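*Asks:* Below is the structure, and that's it, no one-letter string:
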């Protein structure tokens, strides 16, 4: 999951970034509303953590601009403002959730995962493709009911693929959601990581290469998924 953190408190932003990275997410950070407005429209995010009191442009104006421009990624407002009127303004501007400071970092992670699951249209936190099972809240995989051990990058790639099970996912799309905005992976890196994941999913064949298009995670015997 790729997340934009918009927070002018650099210490807090750094702590959030570390917490999200530890949870297997890919966070970008900015500290003012104008930059956030641009990033939210030109980059592809799954969610944003947005403070309301920002320099340059306040969080509500930034959020309204995103929605007016057709950006529908989930937005978790994270602010010290606890009045009902502030919450109402945030929800009317297009927020999906609202959390007041102080907060637990684990709660931010959990709320982001729940928002992402809702955004994907899933009523359950468990995604299953044949023998592969993914708990979106705990961020854990099981294969044949056994815990699947993955590196951080392998975990992010497989999570991204299973969230889009049955769909072709381009290499560029995977790179955008797995690597930080300022990191340009080597052209062979994804091939190597996909190869490692495939070996760990053995003897099952779940990741299929669509030449010139990308990768698809699906059961081989499912003709609809592979059409």
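*Replies:* That came through, no problem. Because the structure is predicted, anything quoted here is derived from the model rather than measured.

*Asks:* going forward, measure contacts between C-alpha atoms and count neighbours the same way
*Replies:* OK.

*Asks:* What are the buried residues along the top helix by length along the chain?
*Replies:* Identified as the longest helix of the chain according to DSSP state H is helix 105-119. Neighbour-count burial for helix 105-119 flags 108-117 (criterion: 16 or more other C-alpha atoms under 10 Å).

*Asks:* wait, which of those is closest to residue 19?
*Replies:* residue 109 (7.6 Å; C-alpha to C-alpha).

*Asks:* which residues touch the closest residue to that closest one other than its chain neighbours?
*Replies:* Using C-alpha to C-alpha, 6 or more residues apart in numbering and skipping the chain neighbours, the partner closest in space to residue 109 is residue 20 (6.5 Å). Contact analysis of residue 20 by C-alpha atoms under 8 Å, 6 or more residues apart in numbering lists 26-27, 109.

*Asks:* Wait, residue 142 touches residue 128, no?
*Replies:* No - applying C-alpha atoms under 8 Å, one finds residue 142 not in contact with residue 128, separated by 9.4 Å.

*Asks:* hey, what's in contact with both of the two?
*Replies:* Contact criterion C-alpha under 8 Å, 6+ apart; residues shared by residue 142 and residue 128: residue 134.

*Asks:* Now do the helices in the protein.
*Replies:* Under DSSP H, the chain gives helices at 10-22, 33-42, 59-68, 84-93, 105-119, 152-163, 171-178, 189-201.

*Asks:* Which neighbouring elements make contact with the second one?
*Replies:* By that I understand helix 33-42. Where contact means 3 or more C-alpha pairs under 8 Å, 6 or more residues apart in numbering; DSSP states H and E, helix 33-42 is packed against strand 2-6, helix 59-68.

*Asks:* same thing with the fourth one?
*Replies:* The criterion is 3+ C-alpha pairs under 8 Å, 6+ apart, and the helices and strands that helix 84-93 contacts are helix 59-68, strand 97-100.

*Asks:* also this one, for the comparison:
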């Protein structure tokens, strides 16, 4: 059964400008579809300037942002200001109950900017427990977001059944637990994969051999 494979975005953990820019080149060379940048050390202002340069130098390679230290609406606007059209947030104001005020504002922003893609965490690690992941994903899609889920911790894969049920309604991204060894069993039910630990050499460096193997497994999944 032929199917378009999900887009793969390595998540680059920001250390400094030179390292982040170099790792973007590694992701490109390994055949990734784009990259996300994130700082786990509250260096979002610095990261924005690195992203501005990276986007200017890689106009054919999408570069997204996850700004952990900034509220979601502000984060999206700041990312747009430096030219990014991909923004991921653990909390984008959507769950199985519907949209918060922030979620409604982001939904309006997404609809007013057709090139903007918002990856909204639902049933996501370290967030309050979600009783209805399928419903949360449906609300996210209805708002114009890509629902983005995970396992229960960094590097932990969710169950295959969770992904199958959440992905049945359309777009779905995953942002934890994917490796070259397991990604193929998930890929058919995903539209996007955000991967870090599973293709990492260190916290700040991609392992090219792992990412190349990962990309091969994802592409081969179209025949499953």
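*Replies:* Structure's in. What do you need? The structure presented is a predicted model; accordingly, all values stated were derived computationally and were not measured.

*Asks:* Let me see the TM-score of these two.
*Replies:* Laid over one another, the chains give 0.38 as their TM-score (TM-score structural alignment, normalised by the length of the second structure), with 135 aligned residues with a C-alpha RMSD of 5.6 Å.

*Asks:* Confirm for me that residue 21 of the first structure is in contact with residue 15.
*Replies:* No - the criterion here is C-alpha under 8 Å, and residue 21 of the first structure misses it with residue 15 at 9.9 Å.

*Asks:* what's the spacing between residue 107 of the first structure and residue 75 of the first structure?
*Replies:* 15 Å (C-alpha to C-alpha, to the nearest Å).

*Asks:* What is the subsequent helix or strand relative to the longest strand seen in the second structure?
*Replies:* When the second structure is parsed with DSSP state E, its longest strand is strand 7-13. Following strand 7-13 of the second structure in sequence order, the next helix or strand is helix 17-29 (DSSP states H and E).

*Asks:* which other helices and strands contact the helix or strand just after that next one?
*Replies:* Using DSSP H and E, the helix or strand that follows helix 17-29 of the second structure towards the C-terminus is strand 35-38. Applying 3+ C-alpha pairs under 8 Å, 6+ apart, we find strand 35-38 of the second structure packed against strand 7-13, helix 17-29, helix 44-57, strand 63-66.

*Asks:* Now tabulate these in JSON lines and tack on distance to residue 200 of the second structure.
*Replies:* JSON lines is the format used below for those (distance: least, C-alpha to C-alpha, whole Å):
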{"stretch": "strand 7-13", "distance to residue 200 of the second structure": "9"}
{"stretch": "helix 17-29", "distance to residue 200 of the second structure": "11"}
{"stretch": "helix 44-57", "distance to residue 200 of the second structure": "20"}
{"stretch": "strand 63-66", "distance to residue 200 of the second structure": "18"}
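
*Asks:* Can you mark which positions in the helix or strand where residue 211 of the second structure lies are buried?
*Replies:* Here residue 211 of the second structure sits within helix 208-220, counting by DSSP H and E. The neighbour-count check on helix 208-220 of the second structure (16+ other C-alpha under 10 Å) flags 208, 210-212, 214-215, 217-219 as buried.

*Asks:* now these in CSV, with distance to residue 81 of the second structure?
*Replies:* What follows is the buried residues of helix 208-220 of the second structure, written out as CSV (distance: C-alpha to C-alpha, whole Å):
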residue, distance to residue 81 of the second structure
208, 31
210, 33
211, 30
212, 32
214, 32
215, 31
217, 35
218, 32
219, 33
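
*Asks:* The helices of the first structure: which one's closest to residue 208 of the first structure?
*Replies:* Closest among those, using C-alpha to C-alpha: helix 189-201, at 9.4 Å.

*Asks:* Kindly spell out which helices and strands sit in contact with the closest one.
*Replies:* Counting by 3+ C-alpha pairs under 8 Å, 6+ apart, helix 189-201 of the first structure packs on helix 152-163.

*Asks:* re the thing from before, which one's more surrounded, residue 21 and residue 15 of the first structure?
*Replies:* Higher neighbour count among residue 21 of the first structure and residue 15: residue 21, with 16 against 12, using other C-alpha atoms under 10 Å.

*Asks:* OK, contacts around residue 21 of the first structure?
*Replies:* residue 27.

*Asks:* 10 Å instead?
*Replies:* 2-3, 15, 27, 109, 152 (C-alpha atoms under 10 Å, 6 or more residues apart in numbering).

*Asks:* Between those, which sits nearest residue 48 of the first structure?
*Replies:* residue 3 (5.2 Å).
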